[in-house]
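[1] pasted the sequence and its predicted model underneath.
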Amino acid sequence: MSRLALIGGTGLENLSLQDYDQETVQTPYGEVQVDLGRIGESKKTIVFMSRHGKTHATPPHLVNYRANIWALNELGVTQILATAAVGSLSTRYKLGDLVLVEQFLDFTKSRPQTFYEGGDSGVLHVDMTEPYCHSVQDDIRRAADKLGVALKDGATYVCTEGPRFETPAEIKAYQMLGGDLVGMTSVPEVVLAKELGMCYATIAMVTNEAAGIADHPLTHAEVLSSMKMMGKTVAMLVEETFQMIRLEQDCTCRLANEEAGKF
């Protein structure tokens, strides 16, 4: 049975997960805990995963991305909706905006990015022409239209290693390369999902302006404050998306690992 997953955490306290049970999944990369339940009026089973842990104790560079995505696959998840706090690099995206991510630039340094490491696992050069699933994005747009929620798209997400914020010089370089938003979590999450043939889309929440753009020092407290203000809107959008999302994968995401033939 196909299942849907939500990867998020801080800032999504307004979500109403009903009739839920906790489940522990053993993976080759470690143990993962998730909640299974329903959101809002939807009768579909949702797998909720807190990326940083329920107490936000895991920094972005230490998130066990492979274990997380493997666990979702083990639970039968075919489509993933992720939320992410981001900083803006562009005047097109302002504080409080909700944005669909289209592309990414990867500036992470130490994160395992594949399930295919040679040997018995084989090798896969996964196609990332379309990193974020257009079909799931269409469902998010339909939900936003129904709710009257403003939603921007077309953004390029710059993923940095963290946990520190970026320097103004780095931000300037990312802008020159075409980056619109900056965050610390989308990669390798989106890549690993693609490797397992899963649909993945991100709703980015603009919570701050990046270094050299903002006229004040950056703090995590500012991010949390912004997310709290946006939380109710994001929760409504996520709930509505899961109500109308189509469980069938009518896209090419499920074929992404066909070349390796392992999963």
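    Looks like it arrived, so ask away.
[2] CA atoms for contacts and neighbours, from now on please.
    Noted.
[3] please report how far the residue lying farthest from the centre of the chain lies from Thr27.
    Seen from the C-alpha centroid of the chain, the residue lying at the greatest distance (Cα atoms, centre = their mean) is Gly119, 29.6 Å away. The gap separating Gly119 from Thr27 is 19 Å, by Cα to Cα, to the nearest Å.
[4] could you do Gln249 as well?
    Distance, Gln249 to Thr27, using Cα to Cα: 24 Å.
[5] tell me which residues are up against the top helix by length along the chain.
    Using DSSP state H, we find that the single longest helix of the chain is helix 220-244. Residues from elsewhere that reach helix 220-244 (Cα atoms under 8 Å, 6 or more residues apart in numbering): 4, 10-15, 39-44, 85, 96, 139-140, 142-144, 147, 149, 205, 207-208.
[6] tell me which residues of that helix come out buried.
    223-224, 226-228, 230-243 (16 or more other Cα atoms under 10 Å).
[7] so how far is stretch 93-104 off the chain centroid?
    Relative to its parent chain, stretch 93-104 has a centroid offset of 12 Å by Cα atoms, centre = their mean, to the nearest Å.
[8] got a list of contacts for it?
    Residues outside stretch 93-104 that contact it (Cα under 8 Å, 6+ apart): 88, 130-132, 137, 150-159, 179-181, 201-209, 226, 230.
[9] switch the cut-off to 7 Å
    The contact list for stretch 93-104 (Cα atoms under 7 Å, 6 or more residues apart in numbering) reads 88, 131-132, 151-158, 202-208, 230.
[10] now it: buried residues?
    Applying a neighbour-count criterion of 16+ other Cα under 10 Å, one finds Tyr93, Lys94, Leu95, Asp97, Leu98, Val99, Leu100, Val101, Glu102, Gln103, Phe104 buried in stretch 93-104.
[11] filter those residues down to the ones in strands?
    Residues of the buried residues of stretch 93-104 located in strands (DSSP state E): Leu98, Val99, Leu100, Val101, Glu102, Gln103, Phe104.
[12] possible to save those as CSV with distance to Thr167?
    Listed next are those as CSV, based on distance: Cα to Cα, whole Å:
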residue, distance to Thr167
Leu98, 24
Val99, 23
Leu100, 25
Val101, 23
Glu102, 24
Gln103, 22
Phe104, 19
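[13] all strands of the stretch 51-200 of the chain, in order?
    For the stretch 51-200 of the chain, applying DSSP state E, counting those that start in this stretch gives strands covering 77-88, 98-107, 152-160, 181-183, 199-209.
[14] just give me the neighbour total for Tyr174.
    Neighbour count for Tyr174, taken as other Cα atoms under 10 Å: 19.
[15] that one and Ser90, how far apart?
    As defined by Cα to Cα, Tyr174 lies at a distance of 10 Å from Ser90.
[16] kindly report the same for Glu13.
    According to Cα to Cα, Glu13 stands 28 Å off from Ser90.
[17] next up, a structure to set beside the first:
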Amino acid sequence: MNAVKIGIIGGSGLYKMEAFTDVEELHLNTPFGSPSDAILVGTLEGMRVAFLARHGRSHKFLPSELPYRANIYALKSLGVEYIISASAVGSLKEEVKPLDLVVPDQFIDRTYQRTATFFGDGVVAHIGFGHPFCSHLSKILGQAIASLNLPDIDYHLSGTYVCMEGPAFSTKAESNLYRSWGGTIIGMTNLTEAKLAREAEIAYTTLALVTDYDCWHPDHDHVTVEMVIQNLHKNAVNAQKVIQETVRRLKDHLPSSEAHSALKYAILTPLNHIPQERLQQLELFLKKYL
């Protein structure tokens, strides 16, 4: 199979890409276990693109249970260099309304139960993560959104994504705390993906789809699954349009990204001191530096 340069990770409500043609279903294993589901490789806007349903097509994984490392490793093994990640989120700001689209540019990490690195166990690496999203890829995503003129949908091309552990939604006190920190949206998955994608030297951006005002809003004082699901279905339609337009634009211009050389100065352990077993596990990421 030819290398697949673009990967799409579909979040809650987005379990497939309707516009895919010539679809292959790949069941991959990795040194970090199996991905969330089979990876669907199809043609979109003339490009071969990989799609992975983050929670599985039957939505069977909690955010804390997701095989994040296997997901990113599997996409990397196919040749993916760019990931567009769609994610359902709550809003922490009045002006960011349900059904709005957000392309965030920062994260705050509130997770505590998950492994967010490929390294450790005999090999030490510290990636730069001051700018956690690929600005070039995010810009193209933003241009795609703007060009579509989606009816009754506003969009925001910056913002801070607060990544919480879940699976319960926030308390009102927590929600107000995150607002005081300058949070724009809140979700449960993307930060872990973004860290691992950076370690895998994959450019990463997020299309955040707002389903609700978290629980801080006086007129919307609690989040219900019913409310979220209703908006997920509406969001999924818009997400597919945006992703398809983004891929169309990427077809003619795959941007350079700092992420593509993220490990160049990040590995502190001399490569000849890395245990052989770990070297084999990480060869996919390290081979160009060996």
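    Happy to help now that I have it. These numbers were taken from a predicted model, which means no experiment stands behind them.
[18] about what we covered before: deepest-packed of the strands of the stretch 51-200 of structure 1, please.
    Among the strands of the stretch 51-200 of structure 1, strand 181-183 has the highest mean neighbour count (mean count of other Cα atoms under 10 Å), at a mean of 27.
[19] and that one, what does it pack onto?
    strand 77-88, strand 152-160 (3 or more Cα pairs under 7 Å, 6 or more residues apart in numbering; DSSP states H and E).
[20] for Ala193 of structure 1, find the nearest of the ones you listed.
    Among those, strand 77-88 comes nearest to Ala193 of structure 1, with 8.2 Å by Cα to Cα.
[21] please name the nearest non-neighbouring residue to the aligned residue in structure 1 for Leu66 of structure 2.
    In structure 1, the residue matched to Leu66 of structure 2 (TM-score structural alignment) is Val63. Sequence neighbours aside, His52 is the residue nearest to Val63 of structure 1 in space, at 6.6 Å (criterion: Cα to Cα, 6 or more residues apart in numbering).
[22] again with Glu18 of structure 2
    Gln240 (7.7 Å).
[23] for Thr219 of structure 1, see how far away the aligned partner of the one you found in structure 1 is.
    Matched by TM-score structural alignment, Gln240 of structure 2 corresponds to Ala235 in structure 1. Going from Ala235 of structure 1 to Thr219 of structure 1 by Cα to Cα gives 24 Å.
[24] now do Arg3 of structure 1
    Distance, Arg3 of structure 1 to Thr219 of structure 1, by Cα to Cα: 36 Å.
[25] repeat for Lys194 of structure 1
    Counting by Cα to Cα, the gap from Lys194 of structure 1 to Thr219 of structure 1 is 32 Å.
[26] same drill for these two, tell me which one is more crowded.
    Lys194 (27 against 11).
[27] mind listing what whatever residue of structure 2 lines up with the more buried one touches?
    Under the alignment (TM-score structural alignment), Lys194 of structure 1 maps onto Arg198 of structure 2. With contacts defined as Cα under 7 Å, 6+ apart, the neighbours of Arg198 of structure 2 are Ala259, Ala262.
[28] so what's the spatially most central residue of structure 1 up against?
    In structure 1, the C-alpha nearest the mean C-alpha coordinate belongs to Ala82, at 3.1 Å (Cα atoms, centre = their mean). Contacts for Ala82 of structure 1 (Cα under 7 Å, 6+ apart) come out as Leu6, Ile7, Gly8, Ala201, Thr202, Ile203.
[29] what is the aligned counterpart of it in structure 2?
    Taking TM-score structural alignment, the alignment pairs Ala82 of structure 1 with Ser85 from structure 2.
[30] do you know how far that match is from Val237 of structure 2?
    Separation of Ser85 of structure 2 from Val237 of structure 2 (Cα to Cα): 15 Å.
[31] show me where structure 1 has helices.
    Counting by DSSP H, structure 1 has helices at residues 65-74, 134-147, 168-176, 186-195, 220-244.
[32] please identify which of those helices is closest to Arg254 of structure 1.
    When the helices of structure 1 are compared by Cα to Cα, helix 186-195 sits nearest Arg254 of structure 1, at 7.8 Å.
[33] in the closest one, which residues are buried?
    Ser186, Val187, Pro188, Glu189, Val190, Val191, Leu192, Ala193, Lys194, Glu195.
[34] in CSV, list those residues along with distance to Thr114 of structure 1.
    Below are the buried residues of helix 186-195 of structure 1 laid out as CSV (distance: Cα to Cα, whole Å):
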residue, distance to Thr114 of structure 1
Ser186, 14
Val187, 11
Pro188, 8
Glu189, 10
Val190, 11
Val191, 8
Leu192, 6
Ala193, 10
Lys194, 10
Glu195, 7
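[35] just the closest of those to Glu258 of structure 1, please.
    Within the buried residues of helix 186-195 of structure 1, the smallest distance to Glu258 of structure 1 is 9.2 Å, found for Glu195 (Cα to Cα).
[36] how about the contacts made by the closest one?
    By Cα under 7 Å, 6+ apart, Glu195 of structure 1 lies in contact with Val126, Ala256, Asn257.
[37] how many neighbouring residues does the first one have?
    Counted with other Cα under 10 Å, the burial measure for Val126 of structure 1 works out to 18 neighbours.
[38] and it, how far from Cys253 of structure 1?
    Relative to Cys253 of structure 1, and taking Cα to Cα, Val126 of structure 1 is found at 11 Å.
[39] once you drop chain neighbours, what's closest to Glu201 of structure 2?
    Once flanking residues are discounted, Glu201 of structure 2 sits nearest to His260: 4.4 Å by Cα to Cα, 6+ apart.
[40] map that neighbour onto structure 1.
    His260 of structure 2 maps onto Arg254 in structure 1, by TM-score structural alignment.
[41] on that earlier part again, to Ile213 of structure 1, which of the helices of structure 1 lies closest?
    Of all the helices of structure 1, it is helix 168-176 that lies closest to Ile213 of structure 1, at 7.9 Å by Cα to Cα.
[42] buried ones in the closest one?
    Quick answer for helix 168-176 of structure 1 (16+ other Cα under 10 Å): Ile171, Lys172, Tyr174, Gln175.
[43] can you check stretch 216-225 of structure 2 too?
    Using 16+ other Cα under 10 Å as the test for burial, stretch 216-225 of structure 2 gives Trp216, His217, His222, Val223.
[44] before we move on, what about stretch 132-145 of structure 1?
    Within stretch 132-145 of structure 1, the residues that qualify as buried by neighbour count (16+ other Cα under 10 Å) are Tyr132, Cys133, His134, Ser135, Val136, Gln137, Asp139, Ile140, Arg141, Arg142, Ala143, Ala144.
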